[in-house]
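Trainee: structural data only, the sequence is not supplied:
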């Protein structure tokens, strides 16, 4: 089984299902995709961490719960010791979007507006300590501006608030792509190392003068203690599957970039990201709900 720690239909779930379909063909056996959401992804993570390390129970998760979550709250497991990284799969872009009625069309204009209207800007996220909250905190710190955080219960509520002019901006992980394309909200920049293939004319935050890279890497994990030969084989097969046309099509539709590498490279990337985002959490004094 491949357990996804977020609800059906979310970008991680879409990637996991595309991956599992081709991986099942390659392995010659069915793979059941199971969604087990809750507690910001930790319900699913804990379930896999406590499973038998035999290669038959795997976890698909975005990077956020792995690299940021441990800095926010006390967990029943240690993600650095109880999980075995197998393979990275994708980096999902974080989009900085504003309500369509806000009189700004660039990051520079947003910063100027915030400085000219101190205390008036607000932003939404899927809860205290969520990925959009962290990305917003990084931007506010880098730009030396202030805005009020309004936490919601997930991205759906956050986007509804943006569409209803109840908040001024948010960072989105791809759920808002249809609304952006329809012109219902305005995209200012992407908080990733490179531009999005979906919106190639939109600059990165760095190109806009504010150094913010809030992207983390999705990937597949096994319970700690899984034999190295199983990890190596699964890594090889997952890397091959992720480069197929079918999976790349899914990645493109949600604005995600392909990421591949060895299990060791994946573990090192997660370690570096934990250090980076840990510093942000401490400096911004962010706490989870």
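Mentor: Okay, I see it. Computed from a prediction, not measured in an experiment: that's the story for all the values here.
Trainee: only C-alpha atoms for contact and neighbour calcs from this point on.
Mentor: Fine.
Trainee: please, where are all the helices along this protein?
Mentor: Using DSSP state H, the helices of the chain run over 11-27, 42-49, 64-67, 69-72, 107-116, 131-143, 155-163, 177-181, 228-242, 245-253, 263-284.
Trainee: let's have those helices in TSV, adding mean neighbour count and distance to residue 81.
Mentor: As requested, those are exported to TSV (neighbours: other C-alpha atoms under 10 Å; distance: least, C-alpha to C-alpha, whole Å):
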stretch	mean neighbour count	distance to residue 81
helix 11-27	19	23
helix 42-49	22	9
helix 64-67	23	11
helix 69-72	21	12
helix 107-116	17	40
helix 131-143	21	23
helix 155-163	20	30
helix 177-181	15	36
helix 228-242	18	15
helix 245-253	16	29
helix 263-284	16	11
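Trainee: below is structure B, check it against A:
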């Protein structure tokens, strides 16, 4: 009887151990996240990347807080580099932009990270036109008038941007290239430093992100001439596109989230699923649209393929314009 009792106890213990082993990997997967997640924004507060990051942080239901961390500088390279070199555990993410993940590699001779190899794509978040806006005192009210003025006054105007390599910057370079005009580029450390100078007249032109520029244009603080996407945005249906005057002009700003390369696939899937949920919420989608942002939710694989095409496109634009960050 003692032997039978012993064997039963041993069998029971073996079953518990086997169950624990089987549950181990699943338990480990369920453990993510078990501490706060840092979402790095590579530009100062107030711009589209920051708005999108904070929408995610406010609405995410991951069991842990998402903390937005603004790390601006070097056209977004400072913040992106931090994430590229962070542990690949899903606790440090970046709200990437067309600049940090498609343009900067062509602009900077020495990049602190590889735009593709150092990151695991999580998915697109949104896209937006840039808005060609001018100082109210500039005597132009259309793209055609701006081109005529620039040709009559070469190098007289200055255009601002929140940093070298941003979509705002290369939109201006593309405009000059396609119209045969010339302006002086003035890079700032963020749009919040450029806009007061635009309003005050120290700079006269800017291809600002629509979510930032549209409210100010509606308030009459600056004048909107055109938007940079191929088709007019529903947020500003009365504002023409640059392409309506300059055929072939198109510059789309996009935003997407990335994690460090090597982040486990189950973590990537978990984050993408939460992104899909958050950015499809009716109130979030409505907020984005009122700001001129178009919700654009994709899979990691779709983002990877699109990023490759964008890198090729903008490398040509940068080469043709002769723009360099250093």
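Mentor: Received it, and whenever you're ready, just let me know what you need. These numbers come from a predicted model, not from an experiment.
Trainee: that older thread, okay, the helices of the first structure in CSV with distance to residue 90 of the first structure next?
Mentor: CSV is the format used below for those (distance: least, C-alpha to C-alpha, whole Å):
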stretch, distance to residue 90 of the first structure
helix 11-27, 8
helix 42-49, 18
helix 64-67, 13
helix 69-72, 19
helix 107-116, 26
helix 131-143, 16
helix 155-163, 20
helix 177-181, 17
helix 228-242, 9
helix 245-253, 8
helix 263-284, 11
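Trainee: of those helices, which approaches residue 197 of the first structure most closely?
Mentor: helix 245-253 (7.4 Å; C-alpha to C-alpha).
Trainee: which strands or helices does that closest one pack on?
Mentor: helix 11-27, strand 256-258 (3 or more C-alpha pairs under 8 Å, 6 or more residues apart in numbering; DSSP states H and E).
Trainee: closest to residue 178 of the first structure out of these?
Mentor: The nearest among these, by C-alpha to C-alpha, is helix 11-27 at 13.3 Å.
Trainee: now the angle between helix 245-253 and that closest one, please.
Mentor: Between helix 11-27 of the first structure and helix 245-253, the angle comes out at 170 degrees (axes from the mean of the first three to the mean of the last three C-alpha atoms, to 10 degrees).
Trainee: and helix 11-27 of the first structure, what does it pack onto?
Mentor: Applying 3+ C-alpha pairs under 8 Å, 6+ apart, one finds that helix 11-27 of the first structure makes contact with strand 2-4, strand 33-35, strand 58-61, helix 228-242, helix 245-253.
Trainee: contact partners of it?
Mentor: Residues outside helix 11-27 of the first structure that contact it (C-alpha atoms under 8 Å, 6 or more residues apart in numbering): 2, 4, 6-8, 30-31, 33, 35, 60-62, 174-175, 218, 237-238, 241-242, 246-247, 250-251, 254.
Trainee: got it, and stretch 200-216 of the second structure?
Mentor: 46-48, 128-135, 137-138, 157-161, 168-169, 171-172, 186, 191, 197-198, 222, 224, 227, 253, 291-293.
Trainee: likewise stretch 106-123 of the second structure?
Mentor: By C-alpha under 8 Å, 6+ apart, the surrounding residues in contact with stretch 106-123 of the second structure are 77, 80-81, 84-85, 100-102, 104-105, 165, 256-263, 268-269, 271-272, 275, 297-304, 314-315, 318-319, 323-326.
Trainee: how much space separates the counterpart of residue 312 of the second structure in the first structure from residue 282 of the first structure?
Mentor: If you follow residue 312 of the second structure across to the first structure using TM-score structural alignment, you land on residue 275. Separation of residue 275 of the first structure from residue 282 of the first structure (C-alpha to C-alpha, to the nearest Å): 11 Å.
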